[in-house]
Every structure is written in C-alpha cells, then in structure tokens.
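Trainee: Fold the stuff below for me.
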Amino acid sequence: MHKFILKPFFLICLVFWCAGSFAQVVITDSTANLFIGKSIYILQPQTELSFNQVAQSKDFKKYNAKIPNLGLAANSVWIKFTVHNQTENPRLLLDVAYPILDEVELFSPDSSLAYTSQLFGEIRPFKERTYDHPNYIFNINVARNTEKTYYLRIKSAEQLILPISISHPASLWQALNHESVLSGLFVGAFVIMFLYNLFVFFSVKDVSYLYYVVYVACVGLTQIGIKGFTFQYLWSNSPAFEVKSVVLFACVGAIAAILFTQTFLSTPMRAPRFNKVLIFINVLLALSIILTVIGKIQVGFQLMQMSTTLFAFSLIIVSAIVLAGGYRPARFVLLSWSVLLIGAIIFALKDIGVLPYNTFTSNVMQGASVIEMALLSFALADRINIFKREKEASQAQALSIAKENERIIREQNVMLEVKVTERTQELNQSLVDLKQAQSQLVEAEKMASLGQLTAGIAHEINNPINFVSANVNPLKRDVEILLDTINTVENIGLSDLSAEEKQKQIADYKEEQDFDYLLIEIDHLLKGIHEGATRTAEIVKGLRIFSRLDEDDLKLADLNEGLESTMIIANNLLSSKIKVIKLYGQLPLVECFAGKLNQVFLNIISNAAYAITKKFDQNDGGELTLQTLLDGDEAVIRIKDNGIGMSEETRRKIFEPFYTTKDVGEGTGLGMSIAYNTIKRHNGKLIVESAPGEGAEFIIRIPVNFDRSAVE
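Mentor: Below is the predicted model of the structure:
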C-alpha cells in the first residue's frame, strides 16, 4: 500500500475544483453493472508520471465511449472518475473486466484527503488480490449523497481494452457467475475436443490430428487465459510467465493451425504458391515467440497481432483454393476459419464501440472457437470416411485382382506341375550322370593312387628280391660243390687206405676245392638271402599297415606307425638327394579310420616330393620333415617341405575338387579334396601354410577320441 498525503493547500483546492468540474458517476438503487466509460477522463502521458504529477495535471481528456479501447501504450495510462452515491449502501465494487492487464492500481481518497493505492495485475501473484476472481475488483466506499474522485493507473504490453463498471456487490457477483457459467461451458467443450482428438490421434497415428490437438490446446489456453482463468488456477504464483502466456499460446496455436492446414489440405501439392505464404507467416509467429521470451513482450504482441490477422485471411484463401480444386474436406476447413473470422470481427467491433458490450459480444470469440474446433473435427472425421471409402474401393479392387491372380495361379500351377515333372526327370537323369561321373573320377583317383602304390611296392620289393635272386645261383653252385666234397670224403672214408692216407687225401681234396672259402661264401650268401627275405617281410607288413583292410571301421591306431608305413610306400618318390627328417613324438593310440589317414599322408607326401623335385631337380638341398606331437586332446601331424611353395590364390583353392597345379596327366585334382574331407570326417582340421619359393607345411589336427555325435 502506497500512501500519498496531499498537504499543500493549493493541491486540496485543485482536487475539489477538479472534482466539481468532472462528470460524475451517479449510483442509485436501480444501478446494476454501470459501465463508466463515458464518465471518465483519460491521461496518456509520454513518460511515466508520479501520482502527485497526475493529480496536478490539467491534460485529462473526457472519454465518450462506453468501453475504452486505448490501443497499445508504452507508458502507464491514467483514468480519473468521480462517484456520487445516492443509495443507502456505501459499499460499492469497481470491476475492471480485462484480466490480461499487467498493472492495475487504484488510488482512493480517505476522509483526510489522503490517497491510498491498491496494486493488482499480472505482475503480482494472484493470491494478493482482494477477491478470488480473474477480474480486477476493488472495494470503493462512498457515503450517501457524497462523492469521491478516484484515479486508476493501468499499464500493459497488450492492447488496453477497459470494460470498467461500478456495481452493487450483489449485482456484480450475479453477473460474474453468469459469465463463469459460460466460460465453464467453453472449457468443457475445449476439454472434450482435446481429449477426443487426442484419443483419435493415438488410434489412427495421423499427424494431422497431432497438429490439431496442439492447436485445440493452445486455443483453449489462449481463450481462458484472456479470461484470466489460467493465472487463477494453473500458474497463480508465476507472474513472469503469465504476462507472456497469452502471446506464446496464441503464436504456438497459430503455428499448429498452419501445420494442420498444410498437412490436412496437402497445400505443398494442391496450393504450392500460397503454401509459401503460410511458411512466411510461421516464420513471423516464431519470431514473435522469440521476442516475447526475451522480454520484448509489447513488440512480440504487435507482431503476433499482425501475423494472426494474416494467418486468418490466408487460411480462408488457401482453403478456398483447395476446395476449388475438388478436395471435398476443404469445405469444412473453409467454413471453420470463416466462422472464427466472423467471431473475431464481431469481437473487434465491440472493442471499438461499433457493437454494444454485452454477453454475446464479449463471449463471441469463445463461441466461434468452439464452433470452429467442432467443424475441424468434422473435417477430420470426413477425411477418415473418405479414406475408409477409398480403402474399401481399394480392397474391392484388390479382391478382384486377387481372384484373377488365383485363377491365373491355378492355370500356371497346372503348367508348372507338368514342367516340374519334366524338369525333375531331367534332374534325376543329370543326377545319375553326375554320380556316374563322380564315381568315375573317384575311381580314377583311386587308380592313380593304386598305380602310385603299385610302383612303390614294386620298387621296394624288387631290390630285396633281386638280392635274393642274385645269391641263389652262387649258393646252388656252392651247395653242389659241398655235396661233391661230402661224396668224395665218404668214398675216401670207405676205402681200404690207412687212416693217415685217408686224412691226407681228404685234406688235399679240401685244399683243392678251397673248402674254407666255400664255407665262408655259403654263410655270406645265406645272410644275404636272409636280409632280402626280412626286408621283403617288412615291406609286406608296411603294406598291410598302410592298406588297412578294415579302414571303414573305427580302430585304435598308431599314427607314427601309419606314417612310417606310408614312407615305405612312398620311398620310390623320394630321390636319394632328398633328406627326410623324422621327429616322431609320443602319441597315444588314436581312434580313427587308419587306412584313410594313410591315404591322406600319401597324398601330402607325394605332393611334397613333387614340389621338392620341381625346385631342386636331382640336386642336393631338398628336405622333407615329418613331425608328430600331442597337443591337449589332439594329435598333431606336421608334414613340411622346402619345395616351390604356393601362391595365396593356390592356397585358397587347394582343397577345391579338380584344382591342380600339376601338368596334364600328372594329377586329377581330387587328392587334396579327398584328404580335406577325410580329416573333416575325423572332426579334425587340415591347415596349410605356404609362401612362393619357401615350401609348404600341412598341419593335421585330429581328436584322440573320435566324437561320433559331431558326425551324426
């Protein structure tokens, strides 16, 4: 409360003189909600003035409209009026029915001619008001048949529309209750529209509904914000937001309405030129929001007014354009914006005094907004119906096409079955031919291996057999000589000669036959035959180990023994210039298909011998290393050569069937493919490491215990 004591005598005289010269607001018993616009005096200074300056001012001007509309003002506006009470009840209420004013301050005189002030407005928390109502309601007390002069200071960033009335308390509260009922109906309609369209949005997921829901929310908050209910019930302790809220909600609502129109009417396609105007208006509205947020509220309000005016006319024009193009839902949009524009015009005409200030004109915008929102809801529903009809037509067409496709498919199925039967027969025949070709290729590989095996066996057995054969004739000759010697000794022994004579003849005969050398030669020949026979037996044993007639059954086998037997078979492939290094480790018996593993060893060793020969020919330097070891539960066999090696491309393709780097007639290209599949059958791995000119190393890793479940 601010108190100003006007002590100077000339000021007292001035006040009484001014009071006597003013038009008076006369209150009688029949007075009900008396609007005092024609009984007030207005002062619109160029700068902010103090109350003392205002009280002394002679620049007040009589106002002649029932509802003052002072437009935008940068500074506070002062209103002066005198109340003459002719009733018994001194208690009256002053009602300023425009809730979005920033500051409303009443200066009231008391019995000592001192003025006290009461300050309300959006800049103050709502709870500081005398009455719990959005309007600015002040108590004024004027005794019977007396008069008092009051001053109102009003300031706002928005337009100054001042429906000021003085009433008896009962009359005012009756009128305000009536207004509250109408506002409640609007709020109810707004909430229903909001919830209904929000539910529809979640159901259909149409972005048009989202924009419309935002628009409904902002329009509702703007309208009830103008009535002051948002400040009263939603953010009563946030004056800083309240002074900006109406502008912000109006701008966001307009932006949402434009986005809704662009989406709903497809303006980028149906009205591309005018769509650019809508985009420009959205830019203006966004700029208005920015100005308001940073505190330039009055500038933001002015820009908002201009933008929304353009917005209203633009939406009507673009709706008409789209409707003229034959898009049926546009008629609801055109009608809705037209209703809203008519409501805005009536509201504006009321503000400038062309139309009277009454219940209809003061609430016409709320009613127009409800009708507009309802029509837009009808537009959305109509579009859904159109989509539904189009969908039904599309479904009918799709059904017809589906039936036609079904008929075609049945006919095609018959033809397809015939062709499938024919093709199946061709494929079966091709499969038979392929199996025959595969069998022939496998047999060819087997014959090649058999030829290699036969050559190896022949070479290995030929040497000891030749050794035995070469010793048989000399042994036969020596045995004949031995038999002749026995017969001669026997004849001498049976003769009548004396013992000394017999001994002499026998000694002479033995010396003649060189009997001692004969015995040595016989012993040497028998040893040679024994060695040849032993070597032959070893070769036969190695052949038996290598061939493993039981190769189709899993057996426990000694891989070192199998590798050694393979070396016996492959010995003829290794020239005397190739150095063989054997590094056999201690291996347990491995459960495997031994014969098939020996075939793998033979294929790798024969390729190694080929690579070494290609590099060194018959010269020294070639090396073949055989190594076995146990790594965890796996047996590892490493076969390494220092031959010509292989390129990366060859290394990648080496296990492919029919791939070979040998000359024509030297290989079928199946050996390594068979080796790879054999190791894979053992649940093992066959790894090759090589580089051109550096030789190659094949690493075989197979489990010691065969996992039958993995094969199955």
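Trainee: switch to C-alpha atoms for all contacts and neighbour counts from now on
Mentor: Will do.
Trainee: and the residue nearest the centre of the chain, what is it in contact with?
Mentor: The geometric centre of the chain, computed from its C-alpha atoms, lies nearest to Lys205 (CA atoms, centre = their mean), at 20.4 Å. Taking CA atoms under 8 Å, 6 or more residues apart in numbering as the criterion, Lys205 is in contact with no other residue.
Trainee: which stretches of the stretch 451-600 of the chain form helices?
Mentor: For the stretch 451-600 of the chain, applying DSSP state H, counting those that start in this stretch gives helices covering 499-513, 515-547, 559-569, 594-616.
Trainee: what about those, which gets the closest to Pro99?
Mentor: helix 594-616 (99.8 Å; CA to CA).
Trainee: Next, the buried residues of the closest one.
Mentor: Going by neighbour count (16 or more other CA atoms under 10 Å), the buried part of helix 594-616 is 594-613, 615-616.
Trainee: compare with the first, here's sequence two:
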Amino acid sequence: MILLLSSKLMNIKYALSVSLTYQSTEPVSNFESSTHVPSLFIGIFFGSMLVMAIYNLLLYFSLKDKMYLFYVGIVLFNILTILAIHGISGEFFWSNNPELDRTIYITFAGISMFFSSRFAALYLDLKNRHKSLNKFMWGLAILSVLLSISSLLLSDKFVIPFGRWLVLLSFPSYIIVAAYAHKKGFKAAKYYLIAWIPYAIGLIIRTMHGADWLPTNQFVLSSIEIGGALEIVLLSLALAYRIKEIQEENSQMRNQLQNYISQVLSLEEKIDSSAKSDENLPEQKIAKIAQKHSLTERETDILLQIVLGLKNQQIADKLFISINTVKYHTRNIYEKLDVQKRTEITSRILFDN
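Mentor: Below is the predicted model:
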C-alpha cells in the first residue's frame, strides 16, 4: 500500500527530482553521476521490492483481493522506473537506444502512480466508506495515465511540469485521505500513515539536498531507497493487520450465520412440536391462554377468530355482533395479553405456555 505511494513518488519524485530540485532537463546520465547509489543499496532495494511483490502475489491467490494485485503492479513498475532513472534498463532492454531512459521513466512512473491511486482507494475502502474520495482517487489515477501517455507523445517541456504538479497534488492527498479515513474509524489507515513516514523523510532529505541545503554523502543520496526499504517493512505490518482484520470479519460472519441457523432450526422445532401436539392446537392453546389471562367467553371467541385470520367485520358477521363490540373486546384482549398488534397474538398462541 505504502509501496504504492513509494512507487509513485519514488517514481516521479525521485525521477522528477531531476527537474524538481535541479530544475533542468539534463540527460538521465548526468543525473546518475550526481546521485549515484552503490549497487549494494540498489540490490537490497530491488531484492526487498521483489520479495514483497512475490509475497503479495501469494496473498492475492489466497485471499482473492484485488488490492494485492495492484500492489504487485506498483512494485513492478516502480522497479522499471528506478532502473530507467539509473540508466540500467537502457543497458539491458533497449541497448540500441539507451537515450530512451531519459523519458521512459516518466511513462513507468505514471503507470505506477495509477496503481498507487487505485491501491490506496481499495486499502482505505473508499468505495464503501467515502464515495466522493473514491472519485477523487479515480481522478488522480486518470491523470497518472495521461502523464504516461503524454510522456510518449509530448516534449519534456510539457511533461516535466505536468509530472511535478501531479506529484505535488497527489503526495499530500494520500496522507490527507488516509488521515480522514482514520478519523472516521477505519483503523487500518493508521498503518498506511505510519508507513509513509520513513519515505516522506527520505523524500524531504533528497529535496533539501537538491536545494543545496544538505551536503552530498551516501546517506543523503540513498535516503529515498532507505526510506522505501523501511516503508516495505512497515507495509508488511499493515498488510498483516489487514489480513487479521479480514479473518476476524469472516469469523464474525460465520458466527452470525451459525446463530441465525440455530434460531431458525429452533423455531422450526417449536412449530413442528406445536403442530404435532394436541395440547398445542390453536383451540386448546387459546383455551389455556383465556384461562391464564382471565378472558371472558366472548373475548375467547373473538381471539379464536383473530388467530384464524379474520378481520373485524368478518368476525362481527360470523358471531352476529356489531363491529364496535368486536373492537371493544379486541382492545380488552390486547390489554390482557399485553400485545400491541394482531401479529403478536399469533406469537403468543405459539409460544405462551
């Protein structure tokens, strides 16, 4: 989930930091020389990313939750973005056109940002909890796709400012949306926010370095990778919490279903028992209730007709009395049986011993 954001910013911010912080459109090769990260750091970073991608893919096969599939897409395109930023993809995938790395990283970054937006929406359950925020996330996702498309068709003069604007819009949006979801009672959003912290710190460090506020050293140059690696660890805790939450919800649903089935079976047994036992025939049951609640003979007659489903006028016609007399005795029956409506009388007939 956070890698998703990591992917987004580590994509565009780390890559666009070339133009965000250095304000240039210099080749990626020049950027590489000023931000070179030793192969050990890159190896650890990519290794962690691949492990988490495989882990989440297995979770997807187990839980069938699209959230994990989006996460895998984020990780894969994040890796492609970083490879392009460091000029590695040009050496292995398009060696005949290594200059492609200068623009393709934005394409990959946009795709990763799309997955990031959809992942955040799914993780925070915005579709069910906050429909307007879900639409907003869809807006960011569409803009991310437009960024990828524009990187293939338009010049850097347009694409870089567009990417910079999109990063500045989406970066605080993810945090604000998650904070709002947490405020509204979605506990899992807390882990989403916590996982953002190390990456956000790394991003701030790189931005301050780009503004010449920090010296150049290995820690500063690797701050985003370090923050991303820590983010992966925290994200694993967030996913574990989500799995636990899903299991608890499933367990609660199973218990509720079992209780419901037990109640239905118990009700069926009572109904079967009342149908098979002479003592529980409506006439005999009514006689017992009449005796228990001191019903008069006329009230007992009317109660029997009510149980048989007759309406006031029908009862009056059958017993050769006025409808007002029926209503009068009916009110007395309600008071003596302590019921409010006719459906409650049926329940009393079945279950009042």
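Trainee: picking up where we left off before, counterpart of the residue nearest to the centre of structure 1 in structure 2?
Mentor: In structure 2, the residue paired with Lys205 of structure 1 is Lys64, using TM-score structural alignment.
Trainee: for Gly325 of structure 1, same thing?
Mentor: Under TM-score structural alignment, Gly325 of structure 1 pairs with Lys184 in structure 2.
Trainee: And for Gly528 of structure 1?
Mentor: Checking TM-score structural alignment: Gly528 of structure 1 goes with nothing.
Trainee: Tell me the spacing between Gly528 of structure 1 and Lys541 of structure 1.
Mentor: From Gly528 of structure 1 across to Lys541 of structure 1, the span is 20 Å (CA to CA, to the nearest Å).
Trainee: Same drill for those two, tell me which one is more crowded.
Mentor: Between Gly528 of structure 1 and Lys541, Gly528 has the larger neighbour count (other CA atoms under 10 Å), namely 18 against 13.
Trainee: who are the neighbours in contact with the more buried one?
Mentor: Gly528 of structure 1 sits in contact with 467-468, 471, where contact means CA under 8 Å, 6+ apart.
Trainee: repeat that with 7 Å
Mentor: Val468 (CA atoms under 7 Å, 6 or more residues apart in numbering).
Trainee: Can you tell me how far it is from Gly451 of structure 1?
Mentor: Gly528 of structure 1 is 30 Å from Gly451 of structure 1, by CA to CA.
Trainee: What are the buried residues along whatever helix or strand Arg331 of structure 2 lives in?
Mentor: Using DSSP states H and E, Arg331 of structure 2 sits in helix 323-337. Across helix 323-337 of structure 2, burial judged by 16+ other CA under 10 Å covers 323, 326-327, 329-330, 333-334, 337.
Trainee: go on, stretch 464-474 of structure 1?
Mentor: So stretch 464-474 of structure 1, judged by 16+ other CA under 10 Å, has buried residues 464-465, 467-468, 471-472.
Trainee: same thing with stretch 334-343 of structure 1?
Mentor: Residues 334-341, 343 are the ones in stretch 334-343 of structure 1 that count as buried (16+ other CA under 10 Å).
Trainee: Next: stretch 172-189 of structure 1.
Mentor: Neighbour-count burial for stretch 172-189 of structure 1 [16+ other CA under 10 Å]: 172, 179, 182-183, 186-187, 189.
Trainee: Break down the stretch 151-300 of structure 1 into its helices, ranges please.
Mentor: 169-204, 207-226, 229-233, 239-265, 267-270, 272-293, 297-324.
Trainee: what about the equivalent of Leu267 of structure 2 over in structure 1, distance to Gln395 of structure 1?
Mentor: Using TM-score structural alignment, the partner of Leu267 of structure 2 in structure 1 is Ile408. Counting by CA to CA, the separation of Ile408 of structure 1 from Gln395 of structure 1 is 19 Å.
Trainee: would you turn the helices of the stretch 151-300 of structure 1 into a markdown table with distance to Phe347 of structure 1?
Mentor: Listed next are the helices of the stretch 151-300 of structure 1 as a markdown table, based on distance: least, CA to CA, whole Å:
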| stretch | distance to Phe347 of structure 1 |
| --- | --- |
| helix 169-204 | 16 |
| helix 207-226 | 13 |
| helix 229-233 | 19 |
| helix 239-265 | 16 |
| helix 267-270 | 30 |
| helix 272-293 | 22 |
| helix 297-324 | 14 |
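Trainee: just so I know, which of those lies nearest Ala675 of structure 1?
Mentor: Nearest to Ala675 of structure 1, of all those, is helix 169-204, at 64.3 Å by CA to CA.
Trainee: Quick one: list the elements packing against that closest one.
Mentor: With contacts taken as 3 or more CA pairs under 7 Å, 6 or more residues apart in numbering; DSSP states H and E, helix 169-204 of structure 1 sits against helix 207-226, helix 359-494.
Trainee: Next, the angle from that helix to helix 207-226.
Mentor: Counting by axes from the mean of the first three to the mean of the last three CA atoms, to 10 degrees, helix 169-204 of structure 1 lies at 170 degrees to helix 207-226.
Trainee: ok, Glu344 of structure 2 - how many residues close by?
Mentor: Glu344 of structure 2 has 13 nearby residues by other CA under 10 Å.
Trainee: Then Glu501 of structure 1?
Mentor: Under the neighbour criterion other CA under 10 Å, Glu501 of structure 1 is assigned a count of 12.
Trainee: next one: the one 4 residues further on
Mentor: By other CA under 10 Å, the residues close to Gln505 of structure 1 number 17.
Trainee: Relative to Gly184 of structure 1, how far out is Ile12 of structure 1?
Mentor: Separation of Ile12 of structure 1 from Gly184 of structure 1 (CA to CA): 48 Å.
Trainee: Let me fix that, I meant to ask about Leu291 of structure 1.
Mentor: 32 Å.
Trainee: Let me see the contact set for the closest residue to Ala320 of structure 1 other than its chain neighbours.
Mentor: Take Ala320 of structure 1 and drop its neighbours on the chain: the residue closest to it by CA to CA, 6 or more residues apart in numbering is Leu334, 6.3 Å away. For Leu334 of structure 1, the contact set (CA under 7 Å, 6+ apart) comprises 316, 319-320.
Trainee: try Ile205 of structure 2
Mentor: 220, 223 are the contacts of Ile205 of structure 2 under CA under 7 Å, 6+ apart.
Trainee: Can you tell me what it aligns to in structure 1?
Mentor: Counting by TM-score structural alignment, Ile205 of structure 2 corresponds to Ile346 in structure 1.
Trainee: With Asn78 of structure 2 instead?
Mentor: By TM-score structural alignment, Asn78 of structure 2 lines up with Val219 in structure 1.
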